[in-house]
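Undergrad: Coordinates for the following, if possible.
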Amino acid sequence: MADPKALNLKTALILGVSGQDGYYLAKLLLKNDYKVMGTTRHIDSTSPALKSLDQKNFSVIYADIRDTEGILNLITLKKPDEVYNLTGVSSVAYSFEHNEETLEANAYAVIRLFESLAQMGLAKIKFYQASSSEMFGKTTITPQNETTPLNPVSPYGVSKALAHRAADRFRKNEGLFIASGILYNHESPMRPTTFVTRKITNGAAKIKLGLSSELVLGNLDARRDWGFAGDYVEAMWQMLQAETPDDFVVATGETHSVLDFVSTAFKYAGLPGGESKYLKTDSHLLRPTEIHQLVGDPSKTSKTLNWHRSVNFEDLVKKMVASDIELLCIQNGLTKPEVPAFN
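TA: As a prediction, this is how the structure comes out:
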């Protein structure tokens, strides 16, 4: 295969390509004429979506962020222009039951990687660090921006805050080009059903198709700033095209409750008002500590990077419901119903 450098192709390494963001980011980079390499800890379970991408300039490699030496060998061998760190524990709920794994994958391994990059003089590599709105925790400041104090309440939030602080230190003290994206909740049909948004749209689709009779959730009052993952990876890429690395909040500036999400999903599934008939709550699904509301201020990102979302809340839910109905119809040999999601 031809050397991408000889073909004047930029090379990008995505650490953790098998998730939702990895797919959308790889798709964007390939569209922008990159040579893309992605790592995964589960090489045998590469998704059909990833396999559908342009394989000529895309490859998937087994690697684990916790194996610092292995990651460094990969970086020195492949010499990527850009590295996007999307790997690690991504579920807040999971982090409560797996504290040590969360801290190791999301914080300690990342800090070791920063240290090694600095020691090896690899400051020219542009590095994207996935930070999170969960770092703000139970903040009293609304909306939150890049200077809002961090007050995480979950193991996931703590791990992201540690890595975020480390990124700032290595950027300022060691001259590494590290841009940190403080991303708020971003969803898509690629989300696993372990996440509440996809659980909702998948549940609404199942009820509409007669495959289920109820949707069981925990806290319906929690409010989040939800956007489309495809829009948010565009912001990630734009951060590494900037002349100077910095922290950037990526959000919509709007907030909706879990119940709002349910009502909207039922509407597009052709079940208006279905929450009163099909929705159940279970206290066992509540988190040990719950953040009531998070909403971001993306004005710096919009002004500096000229980034703007293209998918609003209603269209996001509609897109996810339509995808789930289509998928379930294929899996179960059902005829696609005429519902608002397809209008």
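
Undergrad: alpha carbons only for contacts and neighbour counts from here, please
TA: Fine.

Undergrad: Which strands or helices does the helix or strand where residue 277 lies pack on?
TA: Residue 277 belongs to helix 275-278 when elements are defined using DSSP states H and E. With contacts defined as 3 or more C-alpha pairs under 8 Å, 6 or more residues apart in numbering; DSSP states H and E, helix 275-278 has these neighbours: helix 258-268.

Undergrad: which of the residues in the helix it packs on are buried?
TA: For helix 258-268, the buried set under the neighbour-count rule, 16 or more other C-alpha atoms under 10 Å, comprises 258, 259, 261, 262, 263, 264, 265, 266, 267, 268.

Undergrad: ok, now stretch 224-233?
TA: Residues of stretch 224-233 classed as buried: 224, 225, 226, 227, 228, 229, 230, 231, 232, 233 (neighbour count, 16+ other C-alpha under 10 Å).

Undergrad: Which one of these is nearest to residue 39?
TA: Proximity of the buried residues of stretch 224-233 to residue 39, judged by C-alpha to C-alpha, is greatest for residue 233, which lies at 16.9 Å.

Undergrad: May I ask you to confirm that the closest one is in contact with residue 21?
TA: Yes - applying C-alpha atoms under 8 Å as the test, residue 233 and residue 21 come out as touching, 6.7 Å apart.

Undergrad: sorry, back to before: make JSON lines from the buried residues of helix 258-268 and add distance to residue 181 to it.
TA: Listed next are the buried residues of helix 258-268 as JSON lines, based on distance: C-alpha to C-alpha, whole Å:
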{"residue": "258", "distance to residue 181": "24"}
{"residue": "259", "distance to residue 181": "27"}
{"residue": "261", "distance to residue 181": "25"}
{"residue": "262", "distance to residue 181": "28"}
{"residue": "263", "distance to residue 181": "30"}
{"residue": "264", "distance to residue 181": "28"}
{"residue": "265", "distance to residue 181": "28"}
{"residue": "266", "distance to residue 181": "32"}
{"residue": "267", "distance to residue 181": "33"}
{"residue": "268", "distance to residue 181": "31"}
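
Undergrad: what's the closest of those to residue 305?
TA: The shortest separation between residue 305 and any of these is 29.2 Å, and it belongs to residue 261 (by C-alpha to C-alpha).

Undergrad: Tell me how far the closest one lies from residue 228.
TA: Computed with C-alpha to C-alpha, to the nearest Å, the distance linking residue 261 and residue 228 is 14 Å.

Undergrad: Please apply the same query to residue 112.
TA: For residue 112, the distance to residue 228 (C-alpha to C-alpha) stands at 31 Å.

Undergrad: same check, this time on residue 110
TA: Going from residue 110 to residue 228 by C-alpha to C-alpha gives 26 Å.

Undergrad: For the comparison step, fold the sequence that follows:
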Amino acid sequence: MTIVDERLYDNIEFRLDNLDIATLSIEADSTNKDLLSNDNITFNCTSNNCVMRLTPSAVCQQDETIVTLVGTDTSGEYKTKTFTVLVNDSTSGSCTEPDVGVLKIDDGPVHNYVGANIQVPVLIRIPQGDSTIYMPITSFGFDIIYSSEELFYINSDTANANAAVQFESNGIFTVDASSSGIIQIEASTIGQGYAPTKAGDYLIYFNFQVNMSADQYDIYIRNVSGDIIDWPLDNGEFTAGYNGDINGDNMITPMDALCAFEKFMSFGGTCTSTTCNIPCSEVQCDVNADGACTPADAFCIMNKYMQDANCIDGK
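TA: All right, here's what the predicted structure looks like:
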């Protein structure tokens, strides 16, 4: 049994025969409790048929554990079953490393049709596991590197960027996009500066338009200077995630539309599983990019499947 990317493994069916279901007790023991604790192995039984759920507690960990199930009833009869669980098996998937950058590009899925808009936010945030003390910054500079063949730069925006306030109100904050493929940012203040926090604040937003359809758009931070010169960085990878292929089978089908509708019906996207066999939290269904998963998204996915005009293709 393999679990990829630390997702829960749900609806594992098994059967217990020759036991009194009315007095049935099931216990589970995992040999690697850091990977999968006993508390994260749960059961639900109806008659002799049971369903098990596994939720690994690993954080980007590739490992395995041996799980033993013991079912007993009041007569003393018992049954045992042992199996191995692999998490993030290298042959089945890959692990996504946690954030390490303090200055980072907050990336995510985007539309990739020609003419689609892509917003690139730059965030200052201390990762939760980082115990380094970062002093307030009073001057800094860095470049944003992008492919001018794939993306057309429109403008930048700091209206909702709290990290820029100290520099704009009590110093300088300049953005130079005169060179194709490079955006240069320079800032300084005579005030108290900006102190990074674990809650984080946005520094600036860059707005682009798609020139060329691609599976991924890479945005890089380069030539860092000033008070942030030694800060860890995270570059941006904006993937074509809003293409309607919710279950990742490389096809747009009615099942994808159904999963989008299931997330809408979950009233907040809190369901633990969908027809696509992934929890609502992982369903990327906002294909019309209006900030919510709605029946309009499911309708758009169905139109894509039917090869009719649809929001995914910008039609």
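
Undergrad: TM-score for this pair?
TA: Once the chains are laid over each other, their TM-score by TM-score structural alignment, normalised by the length of the second structure reads 0.23; 127 aligned residues with a C-alpha RMSD of 6.7 Å.

Undergrad: returning to what we had before: mind listing what's buried in the helix holding residue 277 of the first structure?
TA: Those would be 275, 278, for helix 275-278 of the first structure by 16+ other C-alpha under 10 Å.

Undergrad: State the next helix or strand along the chain beyond that helix.
TA: Proceeding N to C from helix 275-278 of the first structure, the next assigned helix or strand is strand 279-281, under DSSP H and E.

Undergrad: Which positions within that following strand qualify as buried?
TA: Within strand 279-281 of the first structure, the residues that count as buried by 16+ other C-alpha under 10 Å are residue 279.

Undergrad: Which strands or helices does it pack on?
TA: For strand 279-281 of the first structure, the contact count by 3+ C-alpha pairs under 8 Å, 6+ apart identifies strand 215-217 as packing neighbours.

Undergrad: Are there helices or strands packed against the strand it packs on, and which ones?
TA: The contact analysis (3+ C-alpha pairs under 8 Å, 6+ apart) places strand 215-217 of the first structure against helix 196-208, strand 279-281.

Undergrad: who's in contact with that strand?
TA: When contacts are taken as C-alpha atoms under 8 Å, 6 or more residues apart in numbering, the neighbours of strand 215-217 of the first structure outside the stretch itself are 196, 200, 203, 204, 278, 279, 280, 281, 282, 285.

Undergrad: would a markdown table of those with distance to residue 96 of the first structure be doable?
TA: Shown next, in a markdown table, are those (distance: C-alpha to C-alpha, whole Å):
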| residue | distance to residue 96 of the first structure |
| --- | --- |
| 196 | 16 |
| 200 | 22 |
| 203 | 24 |
| 204 | 27 |
| 278 | 29 |
| 279 | 25 |
| 280 | 23 |
| 281 | 20 |
| 282 | 18 |
| 285 | 12 |
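
Undergrad: closest to residue 300 of the first structure among these?
TA: Taking C-alpha to C-alpha as the measure, residue 196 is the one of those closest to residue 300 of the first structure, at 28.8 Å.

Undergrad: ok, the closest one to residue 59 of the first structure distance?
TA: To residue 59 of the first structure, residue 196 of the first structure is 31 Å away according to C-alpha to C-alpha.

Undergrad: Can you show me the helices along the stretch 151-300 of the first structure?
TA: Using DSSP state H, counting those that start in this stretch, the helices assigned to the stretch 151-300 of the first structure run over residues 155-173, 196-208, 229-241, 258-268, 275-278, 299-305.

Undergrad: I'd like those laid out as JSON lines, including distance to residue 332 of the first structure.
TA: Formatted as JSON lines, the entries for those read as follows, by distance: least, C-alpha to C-alpha, whole Å:
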{"stretch": "helix 155-173", "distance to residue 332 of the first structure": "36"}
{"stretch": "helix 196-208", "distance to residue 332 of the first structure": "11"}
{"stretch": "helix 229-241", "distance to residue 332 of the first structure": "28"}
{"stretch": "helix 258-268", "distance to residue 332 of the first structure": "20"}
{"stretch": "helix 275-278", "distance to residue 332 of the first structure": "21"}
{"stretch": "helix 299-305", "distance to residue 332 of the first structure": "43"}
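
Undergrad: just so I know, which of these lies nearest residue 313 of the first structure?
TA: It is, among the helices of the stretch 151-300 of the first structure and with distance given as C-alpha to C-alpha, helix 258-268, at 8.8 Å.

Undergrad: tilt between the closest one and helix 196-208?
TA: Note on geometry: by axes from the mean of the first three to the mean of the last three C-alpha atoms, to 10 degrees, helix 258-268 of the first structure and helix 196-208 are set 40 degrees apart in direction.

Undergrad: Return the list of helices and strands in contact with helix 258-268 of the first structure.
TA: helix 196-208, helix 275-278, helix 313-332.

Undergrad: Of those helices, flag the one that's most buried.
TA: For those, the largest average neighbour count (mean count of other C-alpha atoms under 10 Å) is found in helix 196-208, namely a mean of 24.

Undergrad: quick one: that one to helix 313-332, angle?
TA: Taking the same axes, to 10 degrees, helix 196-208 of the first structure and helix 313-332 form an angle of 50 degrees between their directions.

Undergrad: And helix 196-208 of the first structure, what does it pack against?
TA: Counting contacts by 3+ C-alpha pairs under 8 Å, 6+ apart, helix 196-208 of the first structure is packed against strand 215-217, helix 258-268, helix 313-332.

Undergrad: now do 6 Å
TA: On a contact count with 3 or more C-alpha pairs under 6 Å, 6 or more residues apart in numbering; DSSP states H and E, helix 196-208 of the first structure meets helix 313-332.

Undergrad: pretty sure residue 217 of the second structure contacts residue 238?
TA: Yes - between residue 217 of the second structure and residue 238 there is a contact under C-alpha atoms under 6 Å: 5.0 Å.

Undergrad: Thanks a lot, see you next time.
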